[in-house]
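Colleague: Could you look at this predicted model? Sequence included:
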Amino acid sequence: MLLVMLGPFRVHDDGGEPVELGGNRVRTLLARLALDLNHSVPVRTLIDDLWTDALPGDATNALHTLVARTRRALRATTGLRLSSEGVGYALRADPDQVDLHRFERLVASGRGALRRNLPAEAVEDLRTALELWRGDPLIDFRDLPFAEATVPRLERLGRAALTERIEAELRLGDHAGLIEELALLTARYPLDESLAELRFRALRAAGRRAEAASAYEQLRDRLVEHLGTEPGDRLREMRLALLREGSDDAAPTSGTAPSPSGTVDATEREPPDDDPGTGGGTAPNGAALPRRLSGFVGREPELERLDHALRDARLVTLFGPGGSGKTRLSIESASRITALRVLFVELAPVRDDQELAAAVLTSLGVREAPRLNHGPPGDPLSGLVETLGSEPTLLILDNCEHLVTKAAELTERLLTLAAELRILATSREPLALPGEKLLPVGPLEVPDNVEAAAAGPAVRLFVQRAAAARHDFELTAANAADVMEICRELDGMPLAIELAAARVRSMSPRMLAERLDDRFRLLTRGNRAAMSRHSTLRAVVEWSWELLTEPERTLARRMSVFAGSARAESVAEVCSGAGPVAADVDELLADLVDKSLVEAVDQGTVMRYRMLETVRAFCSEQLAAADEVEALGRRHAEHFLAFAETAAPRIHSREQLTWLARLDVEHDNTMRASHWALENSDADIGIRLAAALNWYWSMTMRHTELAGRMRDMAALSGQAPAESRAVVELVSRLYEDSYGWSERLGAAVEKLRDTGAMSRYVYLGLLEPMVWSLTERLDEMADSLRRAAEHPDPWPRAAAHYGWAILAERRGETGEGEEHAERAVAAFEAIGDRWGKAQAIGSTADFHSLRGDHESAVERLTESVRLLRELRSTTELVPQLARIGMHRVRMGDLSGARSELDEASRLAGTTPSSHRVVVTYGWMELTRAEGDTESAHRLVRDAEADLVELGSPPHPMMRDLLLSFRIRLSLDEDDPAGARELFGKALDSENPVADRPVSAVLCEQLARLVLAEGAPREAARLLGVAAALQGVLDRGDPDVREMCARLRSELGTEEFDELYSSRFDSSGAAARAELRRVLGR
């Protein structure tokens, strides 16, 4: 163990010898980083946690020094590495070499084994975990804030590990061996009911019932005296069960069956003495619960709900699709019941609904119905009532769906005639009786990320069954993603997962995942002991299919054309005709929902309907068999083309949120329609659909999807509206990454202009001018903006103001630009377009920042962020949050900047993108302001690498900004030679945009350089050039403010103003020429 935290803190070298760390602060830093092992901890957090009394004068530098000392101390321990990561530090190590993390892993593993009813494995893991404790956790750091929250959690986890280890040993039958230990523990923790319960169970199971009763009374007295309360329901029911057995120390009961949480409900959860796999009481021959041949996985919430339902209702129905685990859930729940006699009847083999009662009677082991007063001699119903008797009984009727009407009639009669009877039914559709408590049984949960894979019920089931099929199978980092994909593709359905897991004998998880497109052929080798309807995946679905009427089958197979879910009106329009008529669809949908072939998803104001993927695959086969694939595919594509063209203008209006939400929900269906158009070479549908969805795809930052889809559609030959095709071709050019990009893009936008496409697609009021800007054809951009300003629709007119603001900024016309930006805000507000308003507000913030009014800039960007949050536009939030962070840096609020950039980083993720480059630029500004030039240099390299990986579209302005930032760092480090070399690179770069604000930044940095070299007059003149380029000097930049103050002091105000105000040709080309002159190039 390299690092010990569960007791006195120690670090060992590779040979196991203690390492001399040389000071408490080093120990504290290691302990703090070890709590977040293998994760970066921000510098600010470390400073706050390490210096709790008084901060050193330069806290950041003090931390860097401490890190260096710690690295030196760890030289002899190659398994521990302290690394700089992001804007923080991380301790890197194998978690099993840190006792705290090894302890947590073992406890989680032991608990998992206990949940899977593998007590021997649980005992081994939990014992090993508890042996790691060598004293109080983090004892050397108890007074520090970072330990205050961690220590109580660890102590609770330690107590839980101890309790669950004892639970596991009880399940193994070591009752007598635990009694002494439990006596000591209950003395140490006299008010702990869980420990008291374990002691009670151990005493009772060991046959020492009198002592168990005495232990209960002692606990009761303590609880009443100290807490004024009685023992909980579970302990009270255990005591009652003990009293029913008699007060003498008779033979011990056999072990107890575990509940999902690792505890036992004594009233309804302890198996009977005679058979741990059956219910209690004396059941007729043949009524015993089926024995469980494998462990039960997941379903803890469902078990708990079922417990409550069986207490509250006399009729409970577990309903859900085939293979969802209804039977197994009913058996698992019933196997733990003692308060009721449990009888189990399997109805699947029963085919004659007229003889249902007799068949049930026979399955209970009664050959002939007795002669009773409830009916005529030999009446099966009378025989059933007599067999059930007056004893409290739970009757399980398994698989009622194929006899649902008769099963409902029998259930109603039995509940009426047998007052002490409760019935638990399993079915693929409800019995629809008064008082019926319905509990849906759906898929097992599949985790969203690989890190949580091992905890997901669906993955746990796969791993357990796969390990049974192949003894060396285990979940690993290498196969976790594939196992998750298998479980997700199989809808989390237990039977399908079990069938797939059995194939690991001959296939890897990757091979399985790749073959699931042909799931019915793949999953054909099931449990030989299973009933035929559960022997293959196809048999599961066919059983349900055979129970449908012909209209239900027609609708079900046609619904397979939808991707994901659909509204009822969409189902009616696409699926009706030559079979169901639209008016019948609502009723047929309700039938399919009742029969668990279709799932109804409540989305507040509207219901949507979806099929599980396995059901959809089966119904797709039926659609092909009926020769309806082509017709239904076209209907579906035409329907969602109409939907997209209806939605397109509405996402620019006050209905924006509503229609964006609808487009989000229908995304899978619009993509399915798009795929159909490509596969069938239907240019009209495909190109119109892509053009209609273009702005939605762009707003929601689906750029990868957008680029690929537009390229594919542009390649479609065939008849399509000219303006739609022009849009698709233009956008496909935007995402090219090859020589001649600008020329081809220019040709595409010329074609777009000539078709008059802006009249059909209002978003072109912004997109077309922005493309002209990208190609550096600013006169055409202005012409495009004038056409947008004259558009009959208000959205292009609002967009024109926003475009004019951008163009004016590029031309250095700051005053005009700010005026247009404010008009754009008002225009988008009047329309109700949050997205447009958010962008325009962001533009006004930049103008405020140039004047040094950072508070106003932050206030406006905060409003922009609020609007984008309403749109749930996560990716659009990223640059705005980063910009707020940069403005806070400029105003000196470094902690506020860090908070904004932290959120921006979290939302940006780790995938290279133009937004992530903006966030990295924000961190560059912050680390420079903090004096951490090492981190700033590293962040510049990260941003440059991301730009290279992005490739397309080109980012020349960002490349020049990064070069400018490198120049700033060189000047900060008193390296004028390095700065001059970087200026040369900036001037030699191929920048087709030659953006004035970027050139202005380069002029400001060159002013810093020549001022440092002793040329204040040249510096003053260069600041004037920068002001001419962007219309105003950037007085919000701390470097510029400092230069101005210094130059006024050195030159005098009059001479500075004269040099600063020198006339200058403010074109981009002239600016570059001036830079070359000053640099002597």
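Modeller: Yep, that arrived.

Colleague: okay, CA-based contacts and neighbour counts for the rest of this
Modeller: OK.

Colleague: Three-state assignment for the residue in the chain sticking out farthest from the centre, please.
Modeller: Most distant from the centre of the chain: P377, at 63.2 Å, with distances by Cα atoms, centre = their mean. Classification of P377 into helix, strand or coil gives coil, according to DSSP: H, G, I helix; E, B strand; the rest coil.

Colleague: mind listing what it touches?
Modeller: Contacts for P377 were tallied using Cα atoms under 8 Å, 6 or more residues apart in numbering; they are 369-371.

Colleague: Among those, name the buried ones.
Modeller: With burial judged by 16 or more other Cα atoms under 10 Å, the buried subset of the contacts of P377 is 369-370.

Colleague: Out of the contacts of P377, flag the one nearest to G389.
Modeller: P370 (12.2 Å; Cα to Cα).

Colleague: and the gap between the nearest residue to the closest one once chain neighbours are set aside and E420?
Modeller: Nearest residue to P370 in three dimensions, chain neighbours excluded: G383, at 5.3 Å (Cα to Cα, 6 or more residues apart in numbering). Here the criterion is Cα to Cα, to the nearest Å. By it, G383 lies 16 Å from E420.

Colleague: Between those two, tell me which one has more neighbours.
Modeller: Under the criterion of other Cα atoms under 10 Å, the comparison of G383 against E420 puts G383 first, with 23 against 16.

Colleague: And the helix or strand where the more buried one lies, what does it pack against?
Modeller: If you go by DSSP states H and E, G383 is part of helix 380-388. Here helix 380-388 touches helix 356-363, helix 404-417, going by 3 or more Cα pairs under 8 Å, 6 or more residues apart in numbering; DSSP states H and E.

Colleague: Second structure for comparison follows:
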Amino acid sequence: MRIGVLGSVAAWPSANGVPGSDAAPPGLRLRGLLARLALDAGRPVTTEALVDDLWGEEPPDAVGNALQSLVSRLRRALGAQLVVTVQGGYLLHLDPDAVDAVRFGRLVATAKAGDDPVVAASTLEEALELWRGPALADVRRLPFADAAAARLEEQRAVAVETRAALGRAAGDPGAGLDALSDLLAAQPLRESAAVELARGLHATGRQADALAVLDRTRERLAGELGVDPGPELARARLDVLRGTPATPVRGEPEPLRRNGLASMTSFVGRDGDVGRVRSLLGTARLVTLLGPGGAGKTRLAREIVAGLDGRTEAPVAELAPLTGPDQLTGTVLAAVGEPELLVRNRDDTPPDTTMRLLTALGDRDVVLVLDNCEHLVDDVAVLTQKMLEAAPRLRVLATSREPLGVPGEVLHPVEPLPVADAVRLFADRAAAVARGLVLDDTTEPVVTEICERLDGQPLPLELAAARLRTLSLTEIASRLDDRFRLLTSGSRTALPRHQTLRAVVDWSWDLLGEPERILLRRMGVFADGATAATVERVCGGDGGPEPADVFDLLAALVDKSLVVAVPSGGVAPTRYRLLETIRDYAAERLAEAGEQDAVVAAHASWIIGLAEEAEPHLRGADQLRWIGQLRAENGNIAVALRRAAARRDGATAHRIVAAMGWSWFIRGRYEESVTWVEQVGALPPPDIPSVAARTLAYQVLGCIARGAVEEAVGRLDEAIAAAAAAPEPRHPALQLIAPLGRAFGGDSTLLDETARSSDDPWVRAFATQVRAQLAENEGDIELQRVLVREAHQLFTATGDRFGLGMTLGSLGELEDLAGNPGAAAAAYEEAVALATELGNDDDLPQFMLQEARLAIRRGDLDRARELCENAADIAAGPFGVQTMVRSTLAEIECRTGNIPAARRHLAAAARDLGHGIAREQRQAAVAMVRHRIELAGGDREAAVAALLEAVGAAIDSHDGPVAAMVVEVAAGFVLASGDADGAGFLLGVATAQRGTLDHGNPEVVATVEGVNNALGPAAAAEAVQRGRDLPRPEGLATVRDHVRAPIREDQARLR
């Protein structure tokens, strides 16, 4: 596949040279999504960035769903394998060179780095031929497009100018002049284009035309902007008037100083960094590549200057070996070089080294690389400022672990490599030592784990790859917990501080003051960073820096690239985190200092305080703010629990679980909840009765969530006793455990009483909603309708979005059953929005499936498929949602006539049956779809077998609504087989199971009409009543015979 953005957005098979008329994906934002991913091909683009770039300041209400919908459509257009979901976003999984803009940039860089002007000119011609029109022409209305297009158009303009200059250098001064003329016509104030066009015209003997171009440009600058032309235009005009040759004689170029060594290995990733820094150097005179040791700053700097304009010198001053400031100026001077005339003063005394350096720089066009500045940062800053003030055409590219702090300095952070680039780098370096390594479905996940755990930092990745001489991938991954012992096999020719991972970090540690060291080692306690206020609380005092001093030290560690500041992008506070390697190093230093126990205790105390403060707010209107705070600390909460469990610190572990239990439930993190509740339940209970009781209550709820009903019953009495013994006011979980436990045992008396009389409005709302669910299962739909509406009102009053989502899902089903699709859709959409706000990735796909089923009933199969695909992307948890997603997709494909695709989806659904709770309900759903597929394929016996399986599963489920759906399908089958009376009877059985027929299902409505037409209204009503009058279990027991009857009749006829 090839992607085009240099013109209208297009995608076409790589076998074709150019896109056809149907190459553009339909829809503005769909093309925009393709273009945005293509501009970062092979690198992840975060969800937040995509939302901002596609919708700007006016995103839709359910923007997450909207983005997922676009992604699903793009996958259908390009192929699912090309649009990959990664943590926090998406990436376009293809060779970046398949994107015309990326290929264009690579060809331009290659041309600029080449020594042969003929070859470079040919390369630029190839690059310019990739353009089909204005960049991003058909998506310019989207927020990201203008800036991206402007950047691409500027690169094209520079390429056009460079092509003309290379033509002159190659002895073909007329080459590229037409393109230059077009560029100047489009940008009549572009001085550089005017200069190149004039020099080209002059070189071809058209002196008058050259002067006309320059004078016209000068007049426009004066008339439209009120400014004088720049020195290049003035110099060009003077050259034309004097008849001075526009280029040096070919073969006699002035040698330029480029003393960087040639690279011994390939350069992987960082293409965006290279382009951005080169662009910065066009406007800024000091750019500092900022990052921790091993981030690849030196290699990036060399790659940047390697592709600079051929007229620019790019000397490199290696500062890492220097041991003192007295060596600095001489080292820089040696890199820059000086004319022999500057060796001595007039009085025969040696000139001052600084003066020699400044004089040597003079008016030369130089980009000076100052590599590894951090250990001499103050002295480098002073010298850099002097050089920039004395040499007007000097630009400096510095690499450092902290800023120089010189006025006008522009910082470019060297971030960790994206996962895709990190994997490419590892594989590239691994190939040199383990030629048998192939990235496939087995090895790529292990390489990805290694890359993620090494923070995407190039040097640790290269050290790890070198270990493949003696260890397997899996062995390397398993040994990363002891990474400083593992990663010790660097290149013998590397600097000593780059030969082992420990040496890399030791270098930075040795440059710190003692207060900075104390703070850094204490920050190793955080699993995923923290806010400044939290760092002050956990790391301040107790023999270390005072809390009031912590922020300044924290800022200093950020400047030294040892702490990463992560802005929230909104009103939330900035977070400060350590890369995993630095965190492991800090933990070692913390243990060496004997502070581990105290700092771990301070961290646990902070987590307990946060969780306990948040807990009461999780059932009210302010729950999103508190959920956001808890979500931000997921990693810290988990590590606090792991430490407590490892130390058998039951008091700490129980308090965290008791405070976090409900947060896990309302965010759909059931598996996490079950895991921690079970682990902590084995620890000694605390002396706080209410905490111990809540842990027991969450154990029972966890058993129910994973389908272990018998285990839940076995623990119920202990949990109820503990809840009863807890002091007042009792937590809502403790108020509900006895009513819920008794209700699941068949006695809802206490649940009814709690729903009516609890002093806690939220408890009343929850009890009422559960009572509504019980009424649904009992077939009492009228009571269910009353209770759901009451629960909805109560949850609305409390502001609890989780409870509102539950009631809206039920209200949507009730409206759907009543044949009110508009009201049902509104309820489902609101439920989806609420689950999205909560980040509940378990409820959300279930609500989306409800929307999908409604779309099927409305005949909108494309929308239903889109909803299912989006649900499949996020479905997880213990409820087996993937089974339902796959079976629904199978139904959709069956309805479109694509039976092979339907069978594939159904097979996937059947494989998922073993995962999650409510197996019987899901088995019934899968069997009903199999029945539909077999009927469509003409195999009545297989269809009957599938329907009988569905009936058996429905009976075993003891779930009234599921039983009703199966019996309604059976009624349709029996009617189609010619037994209208039997179909009417089964409609009555279905009504008894649910309390009503499904009037929103067109197939059920058709069955009702078919029975009425065949029997007449009176006889039809009598048949329905017979089925409805039977006790519910007896009615279900008759269904199998009605389903088998048509097959028996078929067999009798054949005999």
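Modeller: Thanks, I have it. It should be emphasised that the depicted structure is a prediction, and the values quoted were computed from it without experimental measurement.

Colleague: re earlier: most tightly packed of the helices and strands packed on helix 380-388 of structure 1?
Modeller: Of all these, helix 356-363 has the most neighbours on average by mean count of other Cα atoms under 10 Å, namely a mean of 21.

Colleague: In the stretch 651-800 of structure 1, mark out all the helices, start to finish.
Modeller: 656-665, 667-679, 683-699, 703-714, 722-734, 741-755, 764-774, 778-789, 794-811 (DSSP state H, counting those that start in this stretch).

Colleague: for the fifth one, packing partners?
Modeller: It stands for helix 722-734 of structure 1. helix 683-699, helix 703-714, helix 741-755.

Colleague: do the second one as well
Modeller: With contacts taken as 3+ Cα pairs under 8 Å, 6+ apart, helix 667-679 of structure 1 sits against helix 629-650, helix 683-699.

Colleague: now swap in the first one and tell me
Modeller: Based on contacts counted as 3+ Cα pairs under 8 Å, 6+ apart, the elements that helix 656-665 of structure 1 packs against are helix 629-650.

Colleague: Other residues contacting the helix it packs on?
Modeller: Contacts to helix 629-650 of structure 1, defined as Cα under 8 Å, 6+ apart, come from residues 558, 561-562, 570, 573-575, 623, 656, 659, 663, 669-670, 672-674, 676-677, 685, 688-689, 692-693, 695-696, 761-762.

Colleague: Now which of those would you call buried?
Modeller: Looks like the contacts of helix 629-650 of structure 1 have 558, 561-562, 570, 574-575, 623, 656, 659, 663, 669-670, 672-674, 676-677, 685, 688-689, 692-693, 695-696, 761-762 buried, using 16+ other Cα under 10 Å.

Colleague: Show me what V585 of structure 1 lines up with in structure 2.
Modeller: V585 of structure 1 is assigned V550 in structure 2 as its aligned equivalent, the criterion being TM-score structural alignment.

Colleague: what's near enough to touch V45 of structure 2?
Modeller: V45 of structure 2 sits in contact with 37, 89-91, where contact means Cα under 8 Å, 6+ apart.

Colleague: One more: L663 of structure 1?
Modeller: Contacts here follow Cα under 8 Å, 6+ apart; on that basis L663 of structure 1 touches 644, 647, 696.

Colleague: Against G880 of structure 2, how distant is the aligned residue in structure 2 for the last one?
Modeller: This means Y696 of structure 1. Using TM-score structural alignment to pair residues, one finds that Y696 of structure 1 aligns to S663 in structure 2. When Cα to Cα is the yardstick, S663 of structure 2 and G880 of structure 2 sit 21 Å from each other.

Colleague: Quick one: residues in contact with stretch 821-833 of structure 2.
Modeller: 61-62, 804-806, 808-809, 811-816, 844, 847-848, 850-851, 854, 1000.

Colleague: coming back round to it: packing partners of the helix or strand harbouring the match of V585 of structure 1?
Modeller: Assigned by DSSP H and E, V550 of structure 2 belongs to helix 547-559. In terms of contact count using 3+ Cα pairs under 8 Å, 6+ apart, helix 547-559 of structure 2 is assigned the packing partners helix 514-523, helix 532-539.

Colleague: would you turn those into JSON lines with distance to E546 of structure 2?
Modeller: Listed next are these as JSON lines, based on distance: least, Cα to Cα, whole Å:
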{"stretch": "helix 514-523", "distance to E546 of structure 2": "10"}
{"stretch": "helix 532-539", "distance to E546 of structure 2": "8"}
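
Colleague: Out of these, which one sits most buried?
Modeller: Using mean count of other Cα under 10 Å, the stretch among those with the largest mean neighbour count is helix 514-523, at a mean of 22.

Colleague: which residues in structure 1 does that one align to?
Modeller: Mapping helix 514-523 of structure 2 onto structure 1 (TM-score structural alignment) gives residues 550-559.

Colleague: mean deviation (superposed) between that stretch and structure 2, please.
Modeller: When structure 2 is overlaid, stretch 550-559 of structure 1 sits 0.7 Å from its aligned residues on average, using mean Cα distance after the TM-score superposition for structure 1.

Colleague: Mind listing residues that contact that stretch?
Modeller: 545, 571, 575-576, 579-580, 585, 588, 591-592, 597, 616, 619-620, 622-623, 628, 632.

Colleague: quick one: what's aligned to G714 of structure 2 in structure 1?
Modeller: Matched by TM-score structural alignment, G714 of structure 2 corresponds to A747 in structure 1.

Colleague: Now do that match: how many residues are near it, please.
Modeller: 13.

Colleague: Now render the contacts of L663 of structure 1 as JSON lines, adding distance to G177 of structure 1.
Modeller: Converted to JSON lines, the contacts of L663 of structure 1 look like this (distance: Cα to Cα, whole Å):
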{"residue": "A644", "distance to G177 of structure 1": "71"}
{"residue": "A647", "distance to G177 of structure 1": "71"}
{"residue": "Y696", "distance to G177 of structure 1": "68"}
